[in-house]
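Novice: with the sequence up front, the predicted model follows.
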Amino acid sequence: MKLAVVGGGSTYTPELIDGFARLREVLPLTEIALIDPDADRLALVAGMSERILRRTGCSTRITTWAAVEDGARAADAVLIQLRVGGQVARHLDETVPLTCGCVGQETTGAGGLAMALRTVPVVLDVAAKVAEVAPDAWIVDFTNPVGIVTRALLDAGHRTIGLCNVAIGFQRRFAALLDVEPAQVSLDHVGLNHLTWERAAYIDGVDVLPELLAKYGPEIAEQVVLPVSLLHLLGVVPSYYLRYFYEHDAVVREQLVTPSRASAVSEVERKLLRIYADPTVDAKPELLGKRGGAFYSEAAVALLTSLLGGRVDTQVVNVRNNGTLPFLPDAAVIEVPATVSRDGAVPNAVAPVDPLFAGLIANVSAYEELAVRAAIGGAEDLVVRALLAHPLVGQADKAADLARRVIDANRAHLPWAAA
């Protein structure tokens, strides 16, 4: 069984490899093909990955490739984890919107649109190459912004499921608070990628979220960086990304006086690559936890085990709406629990969504549709339309100004905008 990882030179990759090594009895991979055009970085990450596998006694073979069409050939699944433009582009995503008084974040708002403009065409090109050499492979998208990228892949006809670690992170944290095994906790997780709420947490069919909020409200609130009073008002646990909506102006004030997240991540990555270069290191470094992506490997292993191994279970993934949320078009991509098997993922039934959440979901979903059009169509007016639809922008003058700034900052990655 072969897995190809596009963006295999990412500092995330040893996290993924560590998960496959620990869970090799569940998903016995024979080959993991790491694909990345950066040969030096790929060599460091591949060496670290091989040492992790050997230390754990895992016989999976690591191979390295520069070209997608070579590395993905005959793969059973392809995981895409790209960052077009690297941390330099991310820094711009996090700072350019601030010049217009909007939140600067790599997947939300104008920064998220900038990332989509750079990323969607590249991922579609990757997927087209995969289709040529591995036509039956599942494409698992971990590339942000996951909802937009997954929608673009599905619109192009690819066998795709989007994956995020937010839901599995909540499951693990809730289980730890309650001192139970994570598998005992199932979530009523609803929304779009990076726009979700935990409406219930079930153990043996009983919703324990009210208990969690009553006993651990301040701790949970600290994790999502929102006031505990807001969590009690809502009666749910929003994802961290809801802070950009619920406390937009406060976040902007903070961001104007603090270094970008990209700056911090860049330093972590430099340190990680130095660690990976040490031939005596054969275990996932503790520093990797500061890179982000907690429980990423567990989520990936669970999804691939169902898609490739034949297990049927429920997982939170990004899939077509297809009537699940009646206030959204069928073609929208939502993030909800779904039944996953060899045939793919089918969303489970979802209880009616409170208008407080449904309104925001519908608004951002409409923006995501326009974001895909802008990324594929490649025109300034399409960028303006997408920004005008986003609830964190939404003003004509601001949308037009931001569109010009975003395009100017990303010309190196936007062939259609080249001067």
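Specialist: That came through fine.

Novice: please make it C-alpha for all contacts and neighbour counts, starting now.
Specialist: Fine.

Novice: all the helices of the stretch 201-350 of the chain, in order from the start?
Specialist: Across the stretch 201-350 of the chain, reading from the start of the chain, the helices by DSSP state H, counting those that start in this stretch fall at 209-224, 228-234, 243-246, 248-256, 261-276, 296-309.

Novice: what's the answer for the stretch 1-150 of the chain, then?
Specialist: Assigned by DSSP H, counting those that start in this stretch, the stretch 1-150 of the chain shows helices spanning 13-22, 39-55, 68-71, 86-95, 109-133, 146-155.

Novice: got those as TSV, with mean neighbour count and distance to Glu181 columns?
Specialist: TSV is the format used below for these (neighbours: other CA atoms under 10 Å; distance: least, CA to CA, whole Å):
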stretch	mean neighbour count	distance to Glu181
helix 13-22	22	17
helix 39-55	19	26
helix 68-71	21	37
helix 86-95	21	36
helix 109-133	23	35
helix 146-155	26	28
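
Novice: how about these, which one is nearest Asp278?
Specialist: When the helices of the stretch 1-150 of the chain are ranked by distance to Asp278, counting by CA to CA, first place goes to helix 39-55 at 8.4 Å.

Novice: the closest one - contacts with which helices or strands?
Specialist: The contact analysis (3 or more CA pairs under 8 Å, 6 or more residues apart in numbering; DSSP states H and E) places helix 39-55 against helix 13-22, strand 31-35, strand 61-65, helix 261-276.

Novice: alright, now check it against this:
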Amino acid sequence: MTKQLKIAIIGAGSVGFTKKLFTDIVSVPELRKIEFALTDINEHNLTMVRQILERIVEVNRLPTKISATTDRRTALEGARYVMNCARVGGLEAFKTDIEIPLKYGVDQCVGDTICAGGIMYGQRSMVAMLDFCKDIREVAEPGAKLLNYANPMAMNTWTSIDNGGVETIGLCHGVQNGWKQIATVLGAQSIDEVDIICSGINHQTWYVDIRYQGHKIGRDELLEAFEAHPVYSQQEKVRIDVLKRFGFYSTESNGHLSEYLPWYRKRPQEIPNWIDMSRWIHGETGGYLRECTEKRNWFETDFPRLLDEAGKPLDHSQRTNEHASYILEALETGRVYRGHFNVKNRGVITNLPDDAVIESPGFVDRFGVNMVAGITLPDACAATCMASINVQRMSVKAALTGDVDLLKQAMLHDPLVGAVCSPEEVWQMVDEMLVAQAQWLPQYAPAVEGAVARLSRTTVATRTWEGAARRQVRPVDEVRQDMSKRTEAMLGQTLMA
């Protein structure tokens, strides 16, 4: 490196994830003498995160510079790498992503990728992505790369590649999490003992080839292992059912997968049969919204303790399996890294469209990301991906043009929304969401007045419904106790590499 490396994070106000990215990066010796520039619109959160990272730097005597500013262009100036973790609209907008669709019978667990919430989240995020890319082109280091962690992953990455003029790689940890599950049910001591090829689109990626102890694991063997597992057999009912019918296991959690498909959440009385309430991620109605709200409240009250914990020496052997630090290490040192990345298809997966953003295996070195080409998905897996890709394509076009009709058509073609709602209900639901989220949707400003007028004379009935399996936000003391139990349980488990 000829000059000090600068890495910027947009949306750095999330203490847990920002801290994880930072500690992973500084675990690489060549990546310690860097500037780590944080930016967020929430100055309060940004200040707290900066204090935590500065404490880590001080205690571990790192040659790392920490800077923080609400001025995004200042943070991006001279950056070689930019990571995007921003949630546009915050929890305020997220709440409407979940609660307005409930009025029309659409029960979501997460609502941030497709489905009603994910489509609207994308409308907010994609406009912001163009602003981020403009700043990167104008003030970052020439050729700067954008590592996008923000959902909706495919739509955001699609937008910045096609319209932002910035080389973008989308990153998610779904592949690693499912890989751990597969290793566990097969009896492996480490995921390193299990080889995988996992390919598809973000949150609908499929383990199309699994090798363990010298042989290929087929559907029956994997299905038997999951059904026999005392925990996963209860928590992953949707994923196991899809494995049974498709022959392949999916990367995404039970709750997430259930809302991407038209079969598991369309009848309220049947939703409890497919979910598990031990944790939100297994299918709870609005579970991720509750989790995010509780974490925000907990962070506010437990900041002194978090700052105190930051004073403990780092154990660099505990580097996580998040892709970012390994990608940076490969690009800067030439040490090759194999991971799963979200990029434009361009022939990588033979039976998905070239313009789609896919998630598939690739290798990174000094020359960049090099994808493994020529993968053909099983027909059922490809068909499921195609349903989402068509929605994503329409959603991207709608977001960039402010085309309300196209936005409604995208919503109508969403698998779960289409299974639950009539066309008239979809049209009214979108109008209601446009009005509720108008402050974050500048491209639709000319259309909001018309949406208000249509809502004033609507004849579509809605209902007050909390969903099939909703829980209330817990008080901070209860969250603290739960997180303490989780930490103890993790410490008691055998660490898997």
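Specialist: Okay, I see it. Since we're looking at a predicted model, the values are computed, not measured.

Novice: want to try a markdown table for the helices of the stretch 201-350 of the first structure, with mean neighbour count and distance to Glu132 of the first structure as columns?
Specialist: Listed next are the helices of the stretch 201-350 of the first structure as a markdown table, based on neighbours: other CA under 10 Å; distance: least, CA to CA, whole Å:
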| stretch | mean neighbour count | distance to Glu132 of the first structure |
| --- | --- | --- |
| helix 209-224 | 16 | 42 |
| helix 228-234 | 14 | 48 |
| helix 243-246 | 16 | 40 |
| helix 248-256 | 15 | 44 |
| helix 261-276 | 17 | 33 |
| helix 296-309 | 21 | 20 |
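
Novice: before we move on, the earlier item: for His248 of the first structure, find the nearest of the helices of the stretch 1-150 of the first structure.
Specialist: Go through the helices of the stretch 1-150 of the first structure one by one with CA to CA and the one that ends up closest to His248 of the first structure is helix 109-133, at 10.6 Å.

Novice: what's the mean distance for the closest one versus the second structure?
Specialist: Helix 109-133 of the first structure, aligned to the second structure and superposed, deviates on average by 0.7 Å (mean CA distance after the TM-score superposition for the first structure).

Novice: that helix maps to which residues in the second structure?
Specialist: Counting by TM-score structural alignment, helix 109-133 of the first structure falls onto residues 115-139 of the second structure.

Novice: likewise for stretch 80-97 of the first structure?
Specialist: Correspondence between stretch 80-97 of the first structure and the second structure is established over residues 84-101, with TM-score structural alignment as the criterion.

Novice: repeat that for stretch 329-340 of the first structure.
Specialist: The counterpart of stretch 329-340 of the first structure in the second structure, counting by TM-score structural alignment, spans residues 353-364.

Novice: do stretch 398-405 of the first structure as well
Specialist: Equivalent residues of stretch 398-405 of the first structure are located at 425-432 in the second structure, counting by TM-score structural alignment.

Novice: quick one: the matching stretch to chain centroid distance?
Specialist: When C-alpha coordinates are averaged (CA atoms, centre = their mean, to the nearest Å), stretch 425-432 of the second structure and its chain have centres 26 Å apart.

Novice: which residues does that stretch contact?
Specialist: With contact meaning CA atoms under 8 Å, 6 or more residues apart in numbering, stretch 425-432 of the second structure is reached by 100-101, 104, 407-408, 411-412, 417, 448, 451-452, 454-455, 458, 460.

Novice: out of the residues you listed, which are buried?
Specialist: In terms of neighbour count (16 or more other CA atoms under 10 Å), the buried residues within the contacts of stretch 425-432 of the second structure are 100-101, 104, 407-408, 411-412, 417, 448, 451.

Novice: assess the claim that Ile9 of the second structure and Cys85 are in contact.
Specialist: Yes - with contact defined as CA atoms under 8 Å, Ile9 of the second structure and Cys85 form a contacting pair (7.1 Å).

Novice: more neighbours, these two?
Specialist: Counted by other CA atoms under 10 Å, Ile9 of the second structure and Cys85 do not tie: Ile9 has more neighbours, with 28 against 20.

Novice: before we move on, the earlier item: average distance between the match of stretch 398-405 of the first structure and the first structure?
Specialist: Per aligned residue, stretch 425-432 of the second structure averages 2.1 Å (mean CA distance after the TM-score superposition for the first structure).

Novice: need the helices of the stretch 1-150 of the first structure in a markdown table (columns: distance to Ser365 of the first structure).
Specialist: Below are the helices of the stretch 1-150 of the first structure laid out as a markdown table (distance: least, CA to CA, whole Å):
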| stretch | distance to Ser365 of the first structure |
| --- | --- |
| helix 13-22 | 30 |
| helix 39-55 | 36 |
| helix 68-71 | 31 |
| helix 86-95 | 20 |
| helix 109-133 | 12 |
| helix 146-155 | 9 |
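
Novice: residues in contact with Val6 of the first structure?
Specialist: 34-36, 68, 78-82.

Novice: try 7 Å
Specialist: Neighbouring residues of Val6 of the first structure by CA atoms under 7 Å, 6 or more residues apart in numbering: 34-36, 79-82.

Novice: Arg61 of the first structure: which of these is nearest?
Specialist: When the contacts of Val6 of the first structure are compared for distance to Arg61 of the first structure (CA to CA), Leu34 wins out at 10.6 Å.
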